[in-house]
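Trainee: the sequence and its predicted three-dimensional model are supplied below.
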Amino acid sequence: MTDRTLVLVRHGQSSDNERDLFSGWRNPDLTGRGVAEAVQAGRQLRDLGFRFDLAFTSELTRAQRTLALMLAELGQSALAVRTDRALNERDYGELAGLNKQEARERWSPQQVHLWRKSYAAVPPGGESLAMTAERLVPYYRQEIRPQVRAGRRTLVVAHGNSLRALVMHLDGLSAQDVVEVHLATSQMLVYRFDAQGAVADKQSILVDLRGT
């Protein structure tokens, strides 16, 4: 039986996450907690019996390091990895590097919420979620989906908003629905597809650091 499995993972906590900063295309590294989250994500997938044939990630350090730590726990450090800017976090423009509370005080809580969560609102000098989807979904269709349909078990480690755009596409969500989508650091989403390419099953796995 062909195993058409796609696992999406948000990177572990970064230093910008820890300080509640907008990251965008900034390139912070993981915190100690972020490392622990990535390691535990790999362990949890390993304990559930996951093995992968191919992985994809962005050009940003926090995603690449999360992937490397996960693969080490899976015993698959030599796995083929494809890196592409299409999977990068959305560009937050002038918000990048700002504390979220500082941004709310500067532009208003309502405006910042729109920039963070809505589909169409564009932060100054940055990308909307719709613009992020315009670069990510074609890449998914051209590079990732064919691998999954061919039965290659595929792991994608990326970012909160780039993955929101992909989840919106995979789940058939509306612009209103996607406002409610949030992925925790190192959260894993497991998709399994039928022979026609439709989603047959979806599972969400949160990292459990208790006892680690």
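Mentor: Arrived safely. Numbers count the residues shown, from 1 in each chain.
Trainee: could you use CA atoms for every contact and neighbour count after this?
Mentor: Fine.
Trainee: part of a strand, is residue 190?
Mentor: Yes. Residue 190: assigned to a strand according to DSSP: H, G, I helix; E, B strand; the rest coil.
Trainee: give me the contact list for stretch 162-173.
Mentor: The contact list for stretch 162-173, computed with C-alpha atoms under 8 Å, 6 or more residues apart in numbering, reads 8, 10, 87-90, 129-130, 132-133, 136-137, 174, 178, 181-183, 199.
Trainee: ok, the spatially closest residue to residue 200 that is not a sequence neighbour - how many residues close by?
Mentor: Of all residues not flanking residue 200 in the chain, residue 193 sits nearest, at 4.9 Å (C-alpha to C-alpha, 6 or more residues apart in numbering). Neighbour count for residue 193, taken as other C-alpha atoms under 10 Å: 19.
Trainee: need the contact list for residue 193.
Mentor: 4, 5, 149, 199, 200, 201 are the contacts of residue 193 under C-alpha under 8 Å, 6+ apart.
Trainee: also this one, for the comparison:
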Amino acid sequence: MAESGTVAITFIRHGESEDNLRPIWAGWRDTPLSELGTKQVKALGSSLSSTRFDIILSSTLRRAYMTAKAVQEAQHEPKPEILTSLLLREQTRGIAEGHPWITEPRLGLSLEEHYAQGLFPIHHERWQKFPGGESLEDLELRANKAVKEVILPHALTLSKVRKPKTHIAVASHGLLIAEMIPALLKLDPTSSEPHTTYRGMLNSAWARVTVEIVGGHDRDERWPDMRVRVTDFNSHAHLNSIVPLSTGSEKRDSVQTFAGDEEDSIAIQAEQKVN
């Protein structure tokens, strides 16, 4: 059966968490928003209050759910429902969670000796991971699953009811969002963007992807023919109204969020110092 309509998906990175204030690996650690993070998401909600969301999907972790709640509370009645999914959680760091990160391995120590001493070096390759954790390759697989099992089913169901336009918010985490956007783009055979890097979102920033359902189905007849386009990325004008607290969290956050691509991390830290 042919389908048509346009679905907008707004990916929202959570506000600053208490773990963003510390030089540790966070991952699935379930810490709440910091004082600044609470201000960030309140400003975010106000800035998006004129954008009507049909549903809000959220990670189960508190920093993302609190962000989703702030967006929901600023919406006009009837307020959109929030649905949570474990698939929308951040990359887990396994045994490293709660422990400090170090930028480079210590000379003369094996990885096992690093771990025994509570030292967990930043990874620079997509296949690397800590014991019990996920690599970026693992995260990519989970992002594909989140798109196909969580986001798209809601998008397609809502588009049938609310044609011609549907809008979904997804409150999640920087590294996972950076994998979910390409996962969507890869479903569009005409897209030239799947290999673009979508890292660099600040706390409480958002990105928007539009999915135009043009009718027909792909080869396995599971998904309709779609045209996918990124219209906004790292939008954070709402932060201009907030007086930042003197926490020095920007550098710590950039390491946790962008580790795995050293050049990106350095560039992003430089951008944050300028902005």
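Mentor: Arrived safely. No experiment lies behind these values; they were computed from the predicted model shown.
Trainee: aligned partner of the residue nearest to residue 200 of the first structure in the second structure?
Mentor: Alignment note: residue 193 of the first structure maps to residue 211 in the second structure; criterion TM-score structural alignment.
Trainee: number of residues surrounding residue 50 of the second structure?
Mentor: Residue 50 of the second structure: 11 neighbours (other C-alpha under 10 Å).
Trainee: wait, it touches residue 71, no?
Mentor: No. Between residue 50 of the second structure and residue 71 there is no contact under C-alpha atoms under 8 Å: 10.9 Å.
Trainee: before we move on, back to that, list which of the contacts of residue 193 of the first structure are still in contact in the second structure.
Mentor: Counting by both residues aligned by TM-score structural alignment, their matches' C-alpha atoms under 8 Å, the members of those that carry over to the second structure are 4, 5, 199, 200.
Trainee: for those, which one is nearest residue 27 of the first structure?
Mentor: Of all these, residue 5 has the smallest distance to residue 27 of the first structure: 29.3 Å, by C-alpha to C-alpha.
Trainee: quick one: secondary structure of residue 78 of the second structure?
Mentor: coil.
Trainee: and for it, the neighbour number?
Mentor: 9.
Trainee: now residue 146 of the second structure
Mentor: 20.
Trainee: got it, and residue 106 of the second structure?
Mentor: Look at residue 106 of the second structure: counted by other C-alpha under 10 Å, it has 14 neighbours.
Trainee: tell me which element it is part of?
Mentor: In this structure, residue 106 of the second structure is located outside every helix and strand according to DSSP states H and E.
Trainee: what residues sit buried inside the helix ranked longest in the first structure?
Mentor: Longest helix in the first structure, counting residues (DSSP state H): helix 32-47. Neighbour counts over helix 32-47 of the first structure (16 or more other C-alpha atoms under 10 Å) mark 33-46 as buried.
Trainee: likewise for stretch 80-96 of the second structure?
Mentor: 80, 82, 84, 87-96.
Trainee: quick check: of these, which lies closest to residue 18 of the second structure?
Mentor: Using C-alpha to C-alpha, these come closest to residue 18 of the second structure at residue 90, 15.2 Å.
Trainee: does the match of residue 193 of the first structure count as helix, strand or coil?
Mentor: strand.
Trainee: on that earlier part again, next step: the buried residues of stretch 80-96 of the second structure restricted to strands.
Mentor: Among the buried residues of stretch 80-96 of the second structure, the members falling in strands (DSSP state E) are 82, 84.
Trainee: turn the buried residues of stretch 80-96 of the second structure into CSV, including distance to residue 257 of the second structure.
Mentor: As requested, the buried residues of stretch 80-96 of the second structure are exported to CSV (distance: C-alpha to C-alpha, whole Å):
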residue, distance to residue 257 of the second structure
80, 29
82, 25
84, 22
87, 18
88, 15
89, 13
90, 10
91, 10
92, 12
93, 12
94, 16
95, 18
96, 15
